[in-house]
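*Asks:* Predicted structure and sequence below. I'll ask about it afterward.
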Amino acid sequence: MRKAPTILHLDMDAFYASAEQASKPSLRGKAVVVGGLGPRGVVATASYEARVFGVHSAMPMGQARRLAPNAAYLVPRFGLYKAISEQVMGLLRELSPLVEPLSLDEAFVDLEAGGAAWDEASARLVGARLRADIRAVTGLTGSVGLAASKMLAKIASEQAKPDGLVVIEPGTER
């Protein structure tokens, strides 16, 4: 077991919808739903503003339209999302040579793989700096979890949502 919380999990917040809001200022602060717009379409992601109305990922688009009729409904622009993802993954590779992308908007990073010595305070600082760098480079937010295992780091990032940082120190798990 690791002695410091050196597994980092990053999960970008409402990634596709947030990317659309960042690229189109008129959408900022508004309910945005991204997904298939046809009769059998499914929500890929919803902005936090749309989630207030009960819209969520994997929901049939027809149901989303009933819940949030005034939201902006958009088809995915994977080229945009891939470009932003490459920027974010580049920031992660600056932290460690061992980056494990799970999708365009989610990855694990093994901070110990870089060879530096780590403690809870330095890991927390890296997590905070990463969040600030992501915001500066992309205009988007991400949630960061740090722990001694992948499973706990993922749980920590879920607890950090949206736009937060949660550290689970080894030995404090319950």
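*Replies:* Sure, I can see it.
*Asks:* C-alpha from now on. contacts and neighbour counts both.
*Replies:* OK.
*Asks:* Do a quick rundown of the helices in the chain.
*Replies:* Assigned by DSSP state H, the helices in the chain fall at 15-23, 48-51, 61-67, 78-95, 120-138, 150-160.
*Asks:* hold the first one in mind and look at this next one:
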Amino acid sequence: MRSLPSIIHLDMDAFFAAVEQAAKPSLRGKPVIVGGLGGRGVVSTASYEARKFGVHSAMPMAQARRLCPNAAFLAGRFEAYRSNSEIVMGLLRELSPLVQPLSLDEAFVDLEAGPYGPALAQADHETGERLVLALAEDLRADIHLRTGLTGSVGAAGSKLMAKIASEQAKPNGLVLVEPGQERAVLGPMPVRALPGIGPATEQVLRRAGLTT
């Protein structure tokens, strides 16, 4: 575990839907659902406005139409998503050559491997955390300036905690977990909140008496 929260996890907010809203002002503030429009189609991404109606990724599109009939249903424009992703990933690589993309809209970044690594190595705890926060805030601002999109950032001493922090930051926020505070953050969380824990594993853990 690192002594500074120098690993960040960026997760763009409702990425496909947000790209559509940024490109077409009439969609802003309205429910947007992107996915397969055929009879067996599923939801790829739902805007936050659509999520208020219970729509979520991987839901059958027919169910999404019942829950949110007045939404804009779009098949998706993957070239537009890819071009926006390239802009975002380029901004991440300005922070460090060590960028681990997980998808078009999600990546880990190791700040210690980048141009700010020497400053982080020499910084005391408080100064280092302030620098990480400043870099993360600048990243979010640059992404919005270049794409019109928002992203949530988690910063921590490990990839696991950075990802959990970015989930807590959603939407359009920043959460930093200080190294040494992992137990306090994880303790109250349900096991299902941990990355990689699905329904089946959750049930196994529950039977073993593990719920948090």
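*Replies:* That came through fine. Quick caveat: nothing in here was measured; it's all calculated off a predicted structure.
*Asks:* one step back: most tightly packed of the helices of structure 1?
*Replies:* helix 15-23 (a mean of 22; mean count of other Cα atoms under 10 Å).
*Asks:* Mean distance between that helix and structure 2 after superposition?
*Replies:* If you overlay the two and look at helix 15-23 of structure 1, the average distance to its match in structure 2 is 0.2 Å (mean Cα distance after the TM-score superposition for structure 1).
*Asks:* and the angle for that helix with helix 78-95?
*Replies:* 100 degrees (axes from the mean of the first three to the mean of the last three Cα atoms, to 10 degrees).
*Asks:* Would you confirm that residue 49 of structure 2 contacts residue 30?
*Replies:* Yes. Look at residue 49 of structure 2 against residue 30 with Cα atoms under 8 Å: they come within range, at 5.9 Å.
*Asks:* dump the residue contacts of the residue lying farthest from the centre of structure 1.
*Replies:* Distance from the centre of structure 1 peaks at residue 39, with 28.5 Å (Cα atoms, centre = their mean). Residues near residue 39 of structure 1 by Cα atoms under 8 Å, 6 or more residues apart in numbering: 61-62.
*Asks:* cool, and residue 152 of structure 1?
*Replies:* Shown in contact with residue 152 of structure 1 (Cα under 8 Å, 6+ apart): 145-146, 168.
*Asks:* Turn those residues into JSON lines, including distance to residue 73 of structure 1 and neighbour count.
*Replies:* Conversion of the contacts of residue 152 of structure 1 to JSON lines gives the following (distance: Cα to Cα, whole Å; neighbours: other Cα atoms under 10 Å):
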{"residue": "145", "distance to residue 73 of structure 1": "31", "neighbour count": "30"}
{"residue": "146", "distance to residue 73 of structure 1": "34", "neighbour count": "33"}
{"residue": "168", "distance to residue 73 of structure 1": "37", "neighbour count": "20"}
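*Asks:* okay, how far is it across stretch 1-11 of structure 1, tip to tip?
*Replies:* Stretch 1-11 of structure 1 has its terminal residues 24 Å apart, counting by Cα to Cα, to the nearest Å.
*Asks:* Contacts for it next, please.
*Replies:* Defining contact as Cα under 8 Å, 6+ apart, one finds that stretch 1-11 of structure 1 is touched by 105-112, 118-120, 123, 127, 142-150, 153-154, 157-158, 167-170.
*Asks:* Would you check that residue 49 of structure 1 makes contact with residue 28?
*Replies:* No. Residue 49 of structure 1 lies out of contact with residue 28 (Cα under 8 Å); the separation is 9.6 Å.
*Asks:* Fine, thanks again, bye for now.
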